[in-house]
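Engineer: One predicted model, sequence on top.
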Amino acid sequence: MATRIHIGVDGGATGTRLRAVDPDGRILGEGTAGPSSLTLGVDAAWAQIRIALAAAGIAEADHPDTTVACGLAGTGRPEKRADFRAKAPGFARLRLCSDAHATTLGAHAGRPGAAIALGTGTVGSALFADGGTRQVGGWGFPVGDEGSGAWLGLKALGEALQLLDGRNVEPSGGSALHRAMYETCGATAPELLSWTYQAPSTKYATLAPIVVRLAEQGDPAAVRLMRAAGREVDRLARALDPDGVLPFCAGGSLAAPLRPYMDPAITARLRPPQGDARDGAVLLARSLAPGEAWSDA
């Protein structure tokens, strides 16, 4: 008799990570692939998931005995979710949720809690004791992602552009942060226009480590931006759990750098995550954690 396989997929704009387990949770295989965010297209997402399945040693013939749970970025649009389901291979069952929900499930081992991802973008998700869920943020750059790496980069470069125009009240020549923006992105209008032309969030996020480094060195402009980012993360946390009763996790490349700039009442609730989004997706595949309201629609 074939072993029943449960697969968890964590897919975003950077890459895809997959883990296959048996009914007892023992790892059968793991695989990685390129980005599988639904914002990049449903066909592209399935192509990368298939690559990760092959890397994990899961053959097409195994699919009838397989339950797959995908925690993917870009699941906000119902038509994208429907198209993703329609193009799925013949799995025994397919469960779908946002990457934010999978992150929360993994962080708290499927139990109630809140989690915020702080990287190129920002998004928060909460699971409550009654099984209800809430997501805050995740609207995407540039209309959202406040406090993220892309947001920090955009703000830092924007200040440098205003200084170049004489619209900034900084001291003559600006701070070390503004000079670093010129050194990185260009010091003339044509160079700066070339750098910013159709720049995606990932490009602006490459400027965030400069802000972090100079804030650690005490640069006033960098410190000001980090404080502003910390306030945005505080707002996410309060909106997720207004009563402040849930255990709280923060992950991503900016979680540690932003912690000193957050409200101490919020950071006091921070707990180390017990797992990541792939772990959360595996729990969902094994029916050991609840999905979002629409996850099995």
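Structural biologist: Great, that's in hand.
Engineer: From here on, just use CA atoms for contacts and neighbour counts.
Structural biologist: OK.
Engineer: and stretch 81-94, how far apart are its ends?
Structural biologist: 11 Å (C-alpha to C-alpha, to the nearest Å).
Engineer: Included below, for side-by-side comparison, is a second structure:
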Amino acid sequence: MNYVFGIDGGGTKTICVLMDENTVVLGRGEAGPSNYQTQGIEKVKESIQLAIERAVLSANIEPRINLNIQAICLGLAGVGRPKDIEIVQFVVQNLQLTNTLPVTRSLLPRNIVICSDCAIALVGGTGHSVGITVISGTGSIVFGQNRQGKTKRVGGWGYILGDEGSGYDIAVQGLQAALKFYDGRSEFTVLAEKFQQHLRLNNLEELVELVYRSGWGVTEISALAPIVDRAAALGDRVADGIIERAVAELTFSTKTAIAALFEPTEEFEIVMIGGVWGGEANCWGRFESAISAIAPKAQVISPRYEPAFGAGLLALNALKN
């Protein structure tokens, strides 16, 4: 029996699944963040190692059984350039499995697969490698692959340079709209009142101290996106406009990926991932309606499996090649 590790490494956590050759998940482990660009290589190594150990321990393997790991796939945020891949390959080759774990490794270079977190999200979401994934959570990105193996990435440039249609983008636009109304520069919106209540502010001017002096980052600001979504669902025109623009941005990015990868009449799946799609303002329905006019045979779906499972499938696929 062959066994593999599938690893999903992101900005907040690292997930590892231990999978057998029949795609049965035997164990699952979680650890800290492993975004190479923001955490540094030592933190990435530490998180990956801990996630692997916890996955093995959760499998409750009998001491007499020894698992021989034949392949590993790591889908990591922040890994896009050849140089990044080389560095992570070196990390994987130097991972140390403790003697207390019933695991050995027989990893050939070709069986160490390193790719972006988008690639494993697509494979996990569809169960195979063809289609498009539209990720809209804290950040946003569109990634796709066609039947010829060609890939296309659109967006994902981070909160300063891009991430249009993300939770962060929606939240920032909402805060800006609330402050414009507070100034008397724009039309009425309930967002001013909703933000003030939610953040327990005496007035919106206290946002300055909260955001700038308290050191709020992307995570804290993105957490306010559901307030905009809820206001839009209740009929606030300003909030609804923000949601509409976010969906339009994601639709245009998806249209760009489709044009690069698929024929107009081709059938494929679009996997929707991220908290933005689960809101009350029907982002999903708006997106699906817009896409149906662009790619009438595309099917918009929820993920079938988690990204770490997708990484496991890619690791198994490496054994076949």
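Structural biologist: Received, thanks. None of the values given here were measured: they were computed from a predicted structure.
Engineer: Next up, the contacts around the most centrally placed residue in the first structure.
Structural biologist: Taking C-alpha atoms, centre = their mean as the criterion, A117 is the residue nearest the geometric centre of the first structure, at 5.0 Å. Residues near A117 of the first structure by C-alpha atoms under 8 Å, 6 or more residues apart in numbering: 100, 123-124, 250-252, 255.
Engineer: Pull out the buried members of those residues.
Structural biologist: 100, 123-124, 250-251, 255 (16 or more other C-alpha atoms under 10 Å).
Engineer: Let me know the closest of these to G186 of the first structure.
Structural biologist: A255 (29.0 Å; C-alpha to C-alpha).
Engineer: Please name the nearest non-neighbouring residue to the alignment partner in the second structure of A228 of the first structure.
Structural biologist: Taking TM-score structural alignment, A228 of the first structure has R245 as its aligned residue in the second structure. Nearest residue to R245 of the second structure, sequence neighbours excluded (C-alpha to C-alpha, 6 or more residues apart in numbering): G165, at 7.4 Å.
Engineer: where does that neighbour land in three-state SS?
Structural biologist: Three-state assignment for G165 of the second structure (DSSP: H, G, I helix; E, B strand; the rest coil): coil.
Engineer: sorry, back to before: where does the helix or strand where the residue nearest to the centre of the first structure lies end up in the second structure?
Structural biologist: Assigned by DSSP states H and E, A117 of the first structure belongs to strand 113-118. Mapped onto the second structure using TM-score structural alignment, strand 113-118 of the first structure spans residues 131-136.
Engineer: average distance between the matching stretch and the first structure?
Structural biologist: Its matched residues in the first structure lie on average 1.0 Å from stretch 131-136 of the second structure after superposition (mean C-alpha distance after the TM-score superposition for the first structure).
Engineer: In this structure the residue nearest to R245 of the second structure contacts A246, no?
Structural biologist: Yes - with contact defined as C-alpha atoms under 8 Å, G165 of the second structure and A246 form a contacting pair (3.9 Å).
Engineer: more neighbours, those two?
Structural biologist: G165 (28 against 23; other C-alpha atoms under 10 Å).
Engineer: Give me the distance between that one and V154 of the second structure.
Structural biologist: Distance from G165 of the second structure to V154 of the second structure, by C-alpha to C-alpha: 12 Å.
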